[in-house]
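Q: just the structure for this:
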Amino acid sequence: MSFDAEALQAELAEDRPPHGGPWSQLGAAVVAGAVGVAGLIGSVTLGLGRLTQPGPGLWPFVVCVVVTVLSIALALVGRHGTDTEKFSRASVQTAVAVLTLLIFAAVLPLIGFEIPSLLLTFVWLRFLGKESWVSSVAISVGTVAAFYVLFVLLLQIPLPRLI
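A: Just a heads-up that it's a prediction; the model follows:
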């Protein structure tokens, strides 16, 4: 049995969605740039502090600088890439994941981390990951229990909690 690289490439190409083109690359760069700039503004409002006494916004600021610079680089040179995919039904899955994260962030301070974490993990496993009901429930409960033990009991981090 011999290895046929051309046949393998042809088979893999059949499974890939169609190329999105330069506008998809530019769109991704603009979205990433907007997120980076919003993060820069948010981190400055938190306070940067000094290098010897960093404020709560220093490391988010550094990360957002990197995101913004990389988005500019993507806008300039990424338009010639061929690794983008056209938006399709599969793209909706990413939008649902982002929406559930936003809901998680909104309700976390209101009702604690236990229920939102359990629901987020369950939704991602069952509906986005297509896991079975049993494994989705078991992994979700186990994950939240492990986070509770690690962050609340062992590290004593003051997370918003149900009780």
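
Q: CA atoms for contacts and neighbours, from now on please.
A: Noted.

Q: the residue nearest in space to the middle of the chain: what's it in contact with?
A: Among the residues of the chain, the one closest to the centroid is Val98, at 7.2 Å (C-alpha atoms, centre = their mean). Neighbour list for Val98: empty [criterion: C-alpha atoms under 8 Å, 6 or more residues apart in numbering].

Q: now it: which helix or strand?
A: helix 89-111 (DSSP states H and E).

Q: now for Val67, how many residues are close by?
A: Neighbourhood size, Val67 [other C-alpha atoms under 10 Å]: 21.

Q: please generate a structure for the following sequence too, so the two can be compared:
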Amino acid sequence: MRTQARLGALVPLGIGALAALAAVSMGLGSPADPGPGLWPLIVSLAMVTLSASLLLNPGADTEQEPFSRQTAVVALGALSLVAYTLLIERVGFEVMTVLLLVLWMRGFGRDSWRLSLAVAVAACAASYLLFIVALGVSLPHLVAF
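A: Take a look at the predicted model:
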């Protein structure tokens, strides 16, 4: 199990390192005038630090859970977020948000169709009203009021 824990620490370590490089390339600015890469760099460095500590000290053998069906659900959830970000500009915020929430609630959570659709549509409408209408965030969307 220690090998499994170490492998589990390598993935976020690599992602954090790549994110840190991307953050530096965006420009850090200064503390008085922060650039767009400053906060992503701080979060990436925290991720690298925590991953490195897990890599060096994985803990006792009893602390880890074995890979199971739930592990696949987490991986599919992460892949669905990647698909969401890749398709949101083509399909629109509303459609992708409803599809993602239905997938998570019905597919992963095994909620009823009625509950999944109701929550997905309500959450999408609330997000639309908050981000697009109230805050004026520019998101690719199909519905225009």
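
Q: and the helix holding Val98 of the first structure, which stretch of the second structure?
A: Under TM-score structural alignment, helix 89-111 of the first structure corresponds to residues 69-91 of the second structure.

Q: helices along the first structure, start to end?
A: 5-15, 22-46, 58-77, 89-111, 114-123, 133-147 (DSSP state H).

Q: what's the most buried one of those?
A: helix 114-123 (a mean of 19; mean count of other C-alpha atoms under 10 Å).

Q: could you tell me how far that helix lies from the centre of the chain?
A: 16 Å (C-alpha atoms, centre = their mean, to the nearest Å).

Q: quick one: the alignment partner in the first structure of Leu139 of the second structure from Val31 of the first structure, how far?
A: Leu139 of the second structure maps onto Leu159 in the first structure when the alignment is built from TM-score structural alignment. For Leu159 of the first structure, the distance to Val31 of the first structure (C-alpha to C-alpha, to the nearest Å) stands at 30 Å.

Q: again, but for Ser88 of the first structure
A: Taking C-alpha to C-alpha as the measure, Ser88 of the first structure falls 18 Å from Val31 of the first structure.

Q: same question for Phe122 of the first structure.
A: 28 Å.

Q: the equivalent of Trp104 of the second structure over in the first structure: neighbour count?
A: Correspondence of Trp104 of the second structure to the first structure, assessed by TM-score structural alignment: Trp124. Trp124 of the first structure: 18 surrounding residues under other C-alpha under 10 Å.

Q: isn't Trp124 of the first structure up against Ala97?
A: Yes. Here Trp124 of the first structure reaches Ala97: they are 7.3 Å apart, a contact under C-alpha atoms under 8 Å.

Q: circling back to that earlier point, show me what contacts the match of Leu139 of the second structure?
A: Leu159 of the first structure neighbours (C-alpha under 8 Å, 6+ apart): Gly112, Phe113, Phe151, Val152.

Q: aligned against the first structure, show me the partner of Pro12 of the second structure.
A: In the first structure, Pro12 of the second structure lands on Ala32 (TM-score structural alignment).

Q: residues contacting the closest residue to that match other than its chain neighbours?
A: Spatial nearest neighbour of Ala32 of the first structure, excluding adjacent residues (C-alpha to C-alpha, 6 or more residues apart in numbering): Ser71 at 5.7 Å. Contacts for Ser71 of the first structure (C-alpha under 8 Å, 6+ apart) come out as Ala28, Ala29, Val30, Ala32, Gly33.

Q: map Ser71 of the first structure across to the second structure for me.
A: With TM-score structural alignment as the criterion, Ser71 of the first structure matches Ser51.
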